[in-house]
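>>> sequence and predicted structure, then a few things I'm wondering about:
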Amino acid sequence: MGGSGLPETRSICPYCGVGCGVLLRPDGQGGLDVRGDPDHPANFGRLCSKGSALGETVGLEHRLLAPQVDGRQVDWDTALRLVAERFSDTIARHGPDSVAFYVSGQLLTEDYYVANKLMKGFIGSANIDTNSRLCMASSVAGHKRAFGTDTVPGTYEDIDEADLVVLVGSNLAWCHPVLYQRLLAARKARGTRIVVIDPRRTASCDGADMHLALQPGSDVALFNALLARINGAGAVDQDFIAHTQGLEPALEAAWADDPSVTGLSDSEIAAFCDLWMATERVVTIYSQGVNQSTSGTDKVNAILNCHLATGRIGKPGRGPLSVTGQPNAMGGREVGGLANMLACHLDLENPDHRGAVRDFWNAPHVPHASGLKAVDLFRAVGDGRIKALWIIHTNPAVSMPEADAVRDAIAGCDFTVVSDITAQTDTARLADVILPASAWGEKDGTVTNTDRTISRQRRILPVPGQARPDWDILAEVGRRMGYLRAFDYDTPAGIFREYAALSGIAGQFGRDFDISGLGDLSDSAYDALEPQRWPVTSKRKGGRFFADGGFFHADGRGRIVPVTWCPPVARTEPRFPFRFNTGRIRDQWHTMTRTALSPRLSAHLAEPFLELHPADAARLKIGGADLVHVESPTGRAILRARITDAVQPGQVFAPMHWTGETAPSGRIDALIAAMTDPVSGQPESKASVVTVSRFDAAWYGFAVSAGPMAPRSDYWARARTRQGYRAELAGSTPVDDWEVEARRLFVAPHATAATIVDANRGSARVVLQEGGMIIGALFVAPEPVAIMRDYLATLPGTDSPDALTGRPPADAPNPGPILCSCFGIGVNTIIDAVETSGALSVEAIGEALGAGTNCGSCRPEIAELLHNLTPREAAE
């Protein structure tokens, strides 16, 4: 019986920084029914494919349900006593800077606050950093240089009211789909123009008025050209510029830059600058293509300079908007989760700020200087300076640059603790102690989204096994280390009240972040807290910043910062001739700890790939289904070639999501050099250098199974299906007996086997059954296997007699590869709609099938499919 009679609970999606509201209801079978909250101001009921599939990711499969020490299950008392003793002993022997926390934007604000308080206030070190360092640190640094604080000036409503939206280094259509749909709605309502600035042609280019495919890393030169033209055209806002300083040196730097380094033509640059200057209501949305760079902070300030010079900031439809990658990246920034910050946007190196926080916490130790930022932190783990490490809800053995070196550093650390919801991650497998944490759906607290909106995350599912909230685990360790009163928390509401009170002190220092108006919330009022944008004080609630100046530097004036284009630090050379770009795909999230559990999300792009320009592929003799070796100075990978002119010649792109759990040879951050921005400490993830060559496999395979597989070939990539798993396989060593190999792969030594082997061709097909039902099927050929993969994925658990053929019977439905993940609609279904009902547009397909009508992120792919259909197919 379903849970349709139960009330819905309002909560927040745990993926990107859009901060979409969700309505949750238990389905009566341990899962959830999920829909968008029509009353939440971030999404008004819309959800992307990942948010829509949340109900598929909350099961207990792979969950860690009890603490483990050295791989053995123990009770909480044993685990926490060990953690507290080892950290205390390490500090006593080697000092507070011999320990570190590495935390995550997956933490709720209350969790983040307790972690920051424990490390900076009581351990006495600033060695706490977060995976937001890999995401938004350059934006933080750019904001502080320009505004005096890490302030997001505008709101999502600016997207609704803009006449021009410029997307810089942001594939908004795939990475923040709900905001992209908001932008498309604005275009429909008011004719908003869209410009995309990105070396790649992405889904966000679909329908854009202009795509500027600039050279990687050249954003500063482009925006310096815009700043120079703003001045030359007399478009500087003289009234607003009085609220700033630095225009003249910034102009001198802009004039000295050569815009030709962008690779854009003079006419392209002129068209962009003319459009920008002619449009008063301009919003510039930027993301990882700007931040993840060795010049990321300068890129941010180059963008901010143009808005400051024209006064296009803090007013409806005008301003820069940094879109964050994680659900609580903003909350982490607010509590001082970065190694160079204090809570509530106070400055660690300001003695007055430091003293105020120390007194508020009644803390024995507050460090005087910044701690180790992420890249340096793991280098310190590797060379033995960090001797005790606590990693919380993140997977740095996969996601950090030079991931192999980071993996080895963690493995060699004297003492490593991991808090997570599963022990089956590359990082958790290296830990001495693994602590079972509550997952999304089981946690209570708050998060802050990209436009400063604080929302409540509410528990809807029972906490399984012995799992505990992160704030509770951290507080208990703090108490066991001797800090009883400081960490005497009973509820997240009590933590929030303390945090809000501290923000009032920050407000007295003239800081932007002040939510002291929420400092006296009762537990019931906290539970009922509605979404609201900070600041929240007795005098002000929400709104925009800087329309009339009022910056947070000591003199109250903003800074226009002189910046100069610098090429990426990594230089191409004959050995490594390709510029390597990385990023996300539409339906997966970070290292897939959650999204890989969803068959729906795994059906779209089921294996890691490398986008390669057709001219480069032809020169290297690489075909469309080939596997390729990708090698950099720091690592190597094997990926599926995806030949497309979406990338420029000499440039390649790979997604970041695959791990040792899902595709060991697809861990692409092992190829990324740990080169960082000198201001922000954020590593470069968009412009490493690699070489590419064809992987000459002795055989290729495809497998489906009802249960877990145990692949061990040179290349394999595993994904969930409704019936179990599917996997792509390839090996460089010939296999003598494919039936034996199939039994090993499916862990089924006694199953009944049906086999077709063609030794001359090097092909084999093996189907294993137990009780008359298919438990696994393996298809092998000397070239990439040509079979109906999506059909075969439906066969485990059935008695289909057609499995060995690799093709469905004539009367069986075959939707083909999934294009629309929200509704599970495949390519063949769309083609059938074209042939049978004449649906020749994306809108017509939406009306006929629903595809593209939810989050809309598949619409560019539908459009491309329709474009590529031959006239004959379209006419029939």
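Great, that's in hand. Numbering: from 1, shown residues only.
>>> every contact and neighbour count from this point should use C-alpha atoms.
Noted.
>>> number of nearby residues for Thr676?
Neighbour count of Thr676, defined by other Cα atoms under 10 Å: 22.
>>> now it: how far from Ser138?
Distance from Thr676 to Ser138, counting by Cα to Cα, to the nearest Å: 10 Å.
>>> between the two, what contacts are shared?
In the contact map built from Cα atoms under 8 Å, 6 or more residues apart in numbering, the residues linked to both Thr676 and Ser138 are Gln682.
>>> give me the nearest residue to Gly681, chain neighbours excluded.
Lys373 (6.4 Å; Cα to Cα, 6 or more residues apart in numbering).
>>> give the next helix or strand downstream of the helix or strand containing Met330.
Element membership for Met330 (DSSP states H and E) is helix 329-334. Under the assignment DSSP H and E, the closest C-terminal helix or strand after helix 329-334 is helix 351-361.
>>> now do that next one: which elements does it pack against?
Here helix 351-361 touches helix 492-508, going by 3 or more Cα pairs under 8 Å, 6 or more residues apart in numbering; DSSP states H and E.
>>> hmm, who's touching the helix it packs on?
110, 113-114, 343-346, 353, 356-357, 360, 444-445, 471, 489, 512-523, 526-527.
>>> now do stretch 260-273
Residues contacting stretch 260-273 (Cα under 8 Å, 6+ apart): 210, 212-216, 218-219, 221-222, 225-226, 229.
>>> may I see the buried residues of it?
Within stretch 260-273, the residues that count as buried by 16 or more other Cα atoms under 10 Å are Ser260, Val261, Thr262, Gly263, Leu264, Ile269, Phe272, Cys273.
>>> got another one to weigh against that:
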Amino acid sequence: MEAASSPAEIRTTCPYCGVGCGVLARPDPQGGLRVRGDPDHPANRGRLCSKGSALGETLALEGRGLHPLIGGTRAGWDEATALIAEKFRDTIAEHGPDAVAFYVSGQLLTEDYYVANKLMKGFIGSGNIDTNSRLCMASSVAGHRRAFGTDTVPGQYEDLEEADLIVLTGSNLAWCHPVLYQRILAAKSARPELKIVNIDPRRTASSDMAELHLALEPGSDVALFNGLLARIARRGAADAAWLAAHVSGYEAALAAAGADDDAATGLSRDELDAFYDLWIGTEKVVTVYSQGVNQSSAGADKVNAILNCHLATGRIGRPGMGPFSVTGQPNAMGGREVGGLANMLACHLDLEDPAHRLAVRDFWDAPRMAEAPGLKAVDMFRAVGDGRIKAIWIMCTNPAVSMPEADAVAAAIAACPFVVVSDMYADTDTAKLADVFLPATGWGEKTGTVTNSERCISRQRATLPVPGEARHDWQALAGVAAAMGWGAEFDYASPAEIFREHAALSEVAGRLGRDFDISGLKDISDPGYDALAPQAWPVTAARQGGRFFGAGGFFTPDGRARMLPLSARAPARPVTASHPLRLNTGRVRDHWHTMTRSGLSPRLSQHIAEPFLEMHPRDAAARGLSAAELVRVTSPAGEALLRLVVTDRLRPGTVFAPMHWTGQAASAGRIDAVVAAETDPVSGQPESKATPVEVAALAPAWYGFAVTLAEPRADTAYWAKARAGAGWRMELAEMAPPRDWEALARQVAGLPDATAVTVSDAARGLARVALMQDGRVAAALFAGPEPVAVARSHVIGLLGGTSPGPVLAARPGEDQPDQGAIVCACFSVGVNTIISAIETGNLADVDAIGAACRAGTNCGSCKAELRTILTSIRHQEAAQ
């Protein structure tokens, strides 16, 4: 009998960062997917990072919301849709359209985003639709619009390979955009003369490949680039002909730059001179910037300070040169294109321009067009809190975790008269606050388009069946629009139909002098849409993709770019005696946003499994703090409990914490509860990198580590849990010792009748408990008065075994080497395995480590750590 052929691979796009990697997905017999990088996609050319490689591990239906809920009780779609329409309609009738709001997400597909924007701005008649992209790239949007007239990204990814100098500023590319990092590493390997500068208050994995790391004072980016602009002028490096033909404002910008003092950067004169000389002396320079620039109360000015330098020298829009904003979400760009921000219209049209409003109103045949910008994210949730907004629909995002002053945001949502949440999961911090929960489709189930950081439009394609009663976001929106009386205008049969309408509207925008024009796709057929290949916009009869501004042609009224006079200013909130440290927040290598997807993969929690705080040794010593203890991080907005990492990777006076942990993953790991809600006055983007905080010891009575086959539960002062191997791991701590260690272990594991095997030392406060269920190790707890020293990977691997003895030993025997903490998540390679390979093989470089044990040979984002391990061993050998 002939074997059945395996399912064909389906071309789709990764749902994580804005690199927009192509993915080949093949359904497997278990109902999941096998994934690999698409070698034909222009963004990644077959590469995937650790998160993308693990996509097939994140598709289980466990925990999915599969049915609409009203007040926590299962309901039908018709009932839920009717209730939403009624509540929104009644609120608008009584309080006006600005009493309702949508808060959406850069993880929506463009078609979802388009329908949401059309419904709110053209039919409800309010500008109150904003997006979590406000938190990551709004300052770049504002900077582009001020300088170029539109939100235009000038360059393409290939510029990274063609440049002779790449400046990474406020961008840990190695961890946050690993595939672009690999493209740069490959280019540097092929052309060793390619130079890299890393500008960041922290020394990160991206610093590893840089010839120059500038650990500038937090918030001093404008001072640095003003200093560069002044030096450009003094060195005669400004392009006078380019400025005369294409730029306005040079003299005023230069005067402001000359009045600034680059000593505010905290960098030495030698460091500044080295950077200025390298930038000025290298024509083909690309300046890559991301959240470290954007997430600031002066974010728009920081962006324009960078743009000023490129405009002054004419280094823009030509191969290997230009400013380059890399975005954090898969469709942050698509959201910008459809007007998902409160102050924009679809297709890069301006909400405040009467002609643009009229054009969109006529195109949509809209009954009442928004006439003014709506509330940006921070102000939107303040309005929810004070009662101005009385009904809000939150889609595909988790603001009770991710917004600054997250506790206040959660309280505002909880108190709002009517809250709708569309999500894959009904148990997120935000979804639990909903009056109506709508089950949404996710990656692998949705179909539509996304746009990446280089303006490349790619297809996401459905590869799995829609589970339960979940619906696509555009379907949920169109259903509510119909129930509110606009059925004909939202009678879409497919995403292809929405895409055609979006493309046709872009032709209107093109006639009005906008950059975003994909009118060449306005008549695309359904089969053509299904087969749509990745392509950068614009897509018109006259032009396909490419760079902008190499020959001028800016989108201002006179066609000239604008240079802005800028002055450096300190972060919005000064440090004080009670809050003397600056908190910087960001991402870790293997997790994504609030972990609703990446947290499902045990592999992605191997590298970092709990929330942490980095602190300089000097600051730790001043507070009597030691590595691995638990600390309380406080600001006037709130507090978090985190594991302390003492490191010289960051400047004294600053601390760093990741933003991923939620109320489902940790007892108090929501770092955005600590972050102050200060915003940039131009972009509205919050300042997530400079909140004044203080740090103190938690001083628990005991610390614990548990492994369980079933999901653990705890109500201790501190806990953090993550999937691990075939089960779970959990870190714990409590302020008083338990009455009974065995009872505690059973409570954590949810096994009240399990048989306990215990080893304890009451005098030293130590306890180890293994729980046996059906003859197998179902859980184990290790506790003591100090952070528990256990071979965690080894113990996790023993879950489900038949003997409690090896588990209670907590470390492998001589014939069972402990691989140690995982460094390479792609292939689960631990630090001890790497050290052994280096020592036994006398390995001399990172490539040799990869050949010996595979570490670093997939996405490569662990290569910086591999190099650190190798350097440490060589230093130890030299000291002997």
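Great, that's in hand. Because the structure is a prediction, the values reported are computed rather than measured.
>>> please state their TM-score.
Once superposed, the chains reach a TM-score of 0.99 (TM-score structural alignment, normalised by the length of the first structure), with 876 aligned residues with a Cα RMSD of 1.4 Å.
>>> turn the contacts of stretch 260-273 of the first structure into CSV, including distance to Ala126 of the first structure, neighbour count and secondary structure.
Below are the contacts of stretch 260-273 of the first structure laid out as CSV (distance: Cα to Cα, whole Å; neighbours: other Cα atoms under 10 Å; DSSP: H, G, I helix; E, B strand; the rest coil):
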residue, distance to Ala126 of the first structure, neighbour count, secondary structure
Met210, 44, 17, strand
Leu212, 41, 22, strand
Ala213, 40, 19, coil
Leu214, 38, 20, coil
Gln215, 37, 21, coil
Pro216, 33, 24, coil
Ser218, 33, 23, coil
Asp219, 32, 29, helix
Ala221, 35, 26, helix
Leu222, 37, 28, helix
Ala225, 39, 24, helix
Leu226, 39, 25, helix
Arg229, 43, 20, helix
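>>> what residue of the first structure matches up with Trp728 of the second structure?
Superposed on the first structure with TM-score structural alignment, Trp728 of the second structure falls opposite Tyr725.
>>> please apply the same query to Asp353 of the second structure.
Per TM-score structural alignment, Asp353 of the second structure is aligned with Asn350.
>>> residues near its match, how many?
Neighbours of Asn350 of the first structure under the rule other Cα under 10 Å: 12.
>>> and what of the one 10 residues further on?
As a burial measure, the neighbour count of Phe360 of the first structure was computed by other Cα under 10 Å and equals 13.
>>> likewise Thr644 of the first structure?
Neighbour count for Thr644 of the first structure, taken as other Cα under 10 Å: 17.
>>> quick check, it in contact with Asp616.
No. Counting by Cα atoms under 8 Å, Thr644 of the first structure does not reach Asp616; the two are 10.1 Å apart.
>>> hang on, the earlier thing: give me the stretch of the second structure that the helix holding Met330 of the first structure matches.
Under TM-score structural alignment, helix 329-334 of the first structure corresponds to residues 332-337 of the second structure.
>>> for that stretch, buried residues please.
Under the neighbour-count criterion of 16+ other Cα under 10 Å, stretch 332-337 of the second structure has Ala332, Met333, Gly334, Gly335, Arg336, Glu337 buried.
>>> one step back: just the buried subset of the contacts of helix 492-508 of the first structure, written out for PyMOL, thanks.
The buried subset of the contacts of helix 492-508 of the first structure, as determined by 16+ other Cα under 10 Å, is captured in PyMOL by this line:
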select buried, resi 110+113+114+343+344+345+346+353+356+357+444+445+471+489+512+513+514+515+516+517+518+519+521+526+527
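>>> out of the contacts of helix 492-508 of the first structure, name the ones that lie in helices.
Among the contacts of helix 492-508 of the first structure, the residues falling in helices (DSSP state H) are Glu110, Tyr113, Val114, His353, Ala356, Val357, Phe360, Trp471, Asp523, Tyr526, Asp527.
>>> pick the one among those residues closest to Leu461 of the first structure.
Within those, proximity to Leu461 of the first structure (Cα to Cα) peaks at Asp527, which comes in at 15.9 Å.
>>> in the second structure, what residue corresponds to that closest one?
Residue correspondence, TM-score structural alignment: Asp527 of the first structure in this structure matches Asp530 in the second structure.
>>> for the ones in helices among the contacts of helix 492-508 of the first structure, give me JSON lines that also has distance to Leu183 of the first structure.
Listed next are these as JSON lines, based on distance: Cα to Cα, whole Å:
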{"residue": "Glu110", "distance to Leu183 of the first structure": "32"}
{"residue": "Tyr113", "distance to Leu183 of the first structure": "34"}
{"residue": "Val114", "distance to Leu183 of the first structure": "37"}
{"residue": "His353", "distance to Leu183 of the first structure": "40"}
{"residue": "Ala356", "distance to Leu183 of the first structure": "43"}
{"residue": "Val357", "distance to Leu183 of the first structure": "41"}
{"residue": "Phe360", "distance to Leu183 of the first structure": "43"}
{"residue": "Trp471", "distance to Leu183 of the first structure": "37"}
{"residue": "Asp523", "distance to Leu183 of the first structure": "37"}
{"residue": "Tyr526", "distance to Leu183 of the first structure": "32"}
{"residue": "Asp527", "distance to Leu183 of the first structure": "32"}
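>>> quick one: contacts for the alignment partner in the first structure of Val247 of the second structure?
Under the alignment (TM-score structural alignment), Val247 of the second structure maps onto Thr244 of the first structure. With contacts defined as Cα under 8 Å, 6+ apart, the neighbours of Thr244 of the first structure are Leu308, Gly549, Arg557, Gly558, Arg559, Ile560.
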